[in-house]
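>>> any chance you can model this:
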Amino acid sequence: MRQIVLDTETTGLEVSQGHRIIEIGCVELENRQLTGRHFHRYINPERDIDAGAIEVHGITATFLADKPVFAAVAKDFVDFVDGAELIIHNAPFDIGFLDSELSRLDATALPLAKRCEVTDTLIMARSRHPGQRNSLDALCGRYGVDNSSRDLHGALLDAEILADVYLTMTGGQTALALGGTDDGSQGRARSSGLRRLPADRARLPVIQPSADELAAHEAQLDSIASAGVEPLWRHLSNSG
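The predicted structure is shown next:
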């Protein structure tokens, strides 16, 4: 099963006001394992960036001046995600911007939801943790995912962090992806903050209780039983 964890950064919050995408970051999972392949592009939006947006992601128009426009990266992006399940936090936001960019190039362009299955991790988190904060940072704290390098939002970094969160939240585990060079489209993902213990690790020793410890344990159970409550330990032992 191929999944793409995706995030974008934009010039502002409202696609209806003509705001554009300035960064796309994707990491690939195969059978719930990080493959090390990713897609990452900075994009010249051909418009100003809201000051509030710059405070969030730190990306300026000056930095993007020599970057390609969306039309130049659209085919590579579609080829990378086509047919995969997209994992996105607050999916309507990113999908709305991406569909808007694609329709600028071709009014008949197929929406991403027609090309890919879309899973929204924000909806998933709200279902699991109703009434709690479910931002990406909040989920990192809840699931023990390291986001210490996230001073500012960045599409690729956020996609990598979201991959860790998604795999943990859905009962999986991330695999260590080795570092490598970034050729702008495919490379090695960052090492995950989560680590799986090796299968051939030394087993923990089992220490048997002494006779005195067993006697003390039975005395404690007798004390509980004297209050008229059958100790759960004895109930389980008798049923086994």
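
>>> from now on I want contacts and neighbour counts done on CA atoms only, so please keep to that.
Will do.

>>> where does the residue positioned nearest the centre of the chain sit, in terms of helix or strand?
By CA atoms, centre = their mean, the chain has its centre lying nearest to Leu162, at 1.4 Å. Per DSSP states H and E: Leu162 is located in helix 155-169.

>>> now do the buried residues in the helix or strand just after that helix.
Next along the chain after helix 155-169, taking DSSP H and E as the criterion, comes helix 211-225. Buried residues in helix 211-225, defined by neighbour count with 16 or more other CA atoms under 10 Å: Leu221.

>>> what of stretch 64-74?
Neighbour-count burial for stretch 64-74, counted by 16+ other CA under 10 Å, picks out 64, 67-70, 73.

>>> need the residues you listed in CSV with distance to Gly144 and secondary structure, can you?
Listed next are those as CSV, based on distance: CA to CA, whole Å; DSSP: H, G, I helix; E, B strand; the rest coil:
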residue, distance to Gly144, secondary structure
Leu64, 34, helix
Lys67, 35, coil
Pro68, 37, coil
Val69, 37, coil
Phe70, 35, helix
Val73, 35, helix
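
>>> please give me the structure for this one as well, since I'd like to look at both together:
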Amino acid sequence: MINQLLWPFQNLPNSYVVVDTETTGLFDEQGAPGIASLGVASVRNGSVAETNEYHLRPHRPMTAEAFKVNGISNKQAQGYPFFSSQWPEIREWLDGQLVVIHNAEFDWPLIIDHVERYQVEPPSATGVFCSQRAAQPWAKAMRLKCSKRGPSLDTLTQALGVENLRMLNSGIHGAIIDARQTAAVIEAFRRL
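So this is what the prediction gives:
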């Protein structure tokens, strides 16, 4: 009966794109953080079909806290290409697709901020689905730890017995790792 709470996952289309970002920090009084890395994973018929990671030169310096999470140094990030030069290719991944994001209330406004900041053409995604919010009723029913946004990707990975891809990267977050991890969690939900 609890698995009826997974209806949003079970009714996702067979083709969607998972997106994740690694940033210079959080939104604050200075505005949006910079995106240093954006990962995309195209899912088709239950499997990750294609992936790519775009390293982007952020408009703000990396905070010490963000560096601890993603391992991207300021020196490294300053060597990355600008968002505007990579956006046309990134947009191709999103156009005409349902975009799935774990914590969409952070990543999607951040992406839109960058679209406006760099004055590039906005994506024409068919919609944005937040896997964190959608998983919250099931996670609470299963008595899993949840923040006000919902269960973390790590919590869901462990609860579902999905391979933890971050552990293959010494526990460091990465945009492509987290996009692939989100896809694995979603597909595990769809099989329940």
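
>>> before we move on, back to that, and the residue nearest to the centre of the first structure, what's its match in the second structure?
By TM-score structural alignment, Leu162 of the first structure lines up with Thr182 in the second structure.

>>> contact partners for that match?
Counting by CA atoms under 8 Å, 6 or more residues apart in numbering, Thr182 of the second structure makes contact with 18, 101-102, 131, 153.

>>> most neighbours of all those, which one?
Neighbour counts for these (other CA atoms under 10 Å) peak at Val18, which has 30 neighbours.

>>> show me where the second structure has its strands.
Taking DSSP state E, the strands of the second structure run over residues 15-23, 35-44, 47-55, 98-101, 127-130.

>>> what's the most buried one of those?
Across these, averaging neighbours per residue (mean count of other CA atoms under 10 Å) puts strand 15-23 on top, at a mean of 26.

>>> pull the distance from it to the chain's centre.
4 Å (CA atoms, centre = their mean, to the nearest Å).

>>> let's have the contacts of Thr182 of the second structure in TSV, adding distance to Asn169 of the second structure.
Shown next, in TSV, are those (distance: CA to CA, whole Å):
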residue	distance to Asn169 of the second structure
Val18	19
Ile101	21
His102	19
Ser131	23
Leu153	15
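
>>> what's the closest of those residues to Asp113 of the second structure?
Asp113 of the second structure has its nearest neighbour among these in Ile101, at 16.0 Å by CA to CA.

>>> which one in the first structure is aligned with that closest one?
In the first structure, Ile101 of the second structure lands on Ile88 (TM-score structural alignment).

>>> measure the residue lying closest to Gly127 of the second structure once chain neighbours are set aside to Ser15 of the second structure for me?
In space, Gly127 of the second structure comes closest to Leu98 once its chain neighbours are excluded; the distance is 5.0 Å by CA to CA, 6 or more residues apart in numbering. Relative to Ser15 of the second structure, Leu98 of the second structure is positioned 8 Å away (CA to CA, to the nearest Å).

>>> go on, Ser85 of the second structure?
Per CA to CA, Ser85 of the second structure is found 27 Å from Ser15 of the second structure.

>>> before we move on, what about Asn164 of the second structure?
Asn164 of the second structure is 23 Å from Ser15 of the second structure, by CA to CA.

>>> distance from the chain centre to stretch 67-77 of the first structure, please.
Distance of stretch 67-77 of the first structure from its chain centroid, counting by CA atoms, centre = their mean, is 24 Å.

>>> where in the second structure does that stretch fall?
Stretch 67-77 of the first structure covers residues 80-90 of the second structure once aligned (TM-score structural alignment).

>>> report how many residues lie close to the residue mapped onto Glu14 of the first structure from the second structure.
If you follow Glu14 of the first structure across to the second structure using TM-score structural alignment, you land on Phe27. Per other CA under 10 Å, the neighbour tally for Phe27 of the second structure reads 13.

>>> what sits closest to Phe27 of the second structure if chain neighbours are left out?
Pro33 (5.7 Å).

>>> got the contact list for that neighbour?
Residues in contact with Pro33 of the second structure (CA under 8 Å, 6+ apart) are 23-27, 58-60, 110.

>>> go again using 6 Å as the cut-off
Taking CA atoms under 6 Å, 6 or more residues apart in numbering, we find Pro33 of the second structure in contact with 24-27.

>>> who wins for most neighbours among those?
Counting by other CA under 10 Å, top hit in these: Thr24 with 27 neighbours.

>>> wait, doesn't that residue sit right on Gly31?
No: if you go by CA atoms under 6 Å, Thr24 of the second structure and Gly31 don't touch, sitting 11.7 Å apart.

>>> how many residues are close by the nearest residue to Ala109 of the first structure once chain neighbours are set aside?
Nearest residue to Ala109 of the first structure, sequence neighbours excluded (CA to CA, 6+ apart): Ser103, at 5.6 Å. Under the neighbour criterion other CA under 10 Å, Ser103 of the first structure is assigned a count of 14.

>>> for the strands of the second structure, which one sits closest to Asp178 of the second structure?
Set against Asp178 of the second structure and scored by CA to CA, the strands of the second structure come closest in strand 15-23, at 6.3 Å.

>>> good, we can wrap up now.
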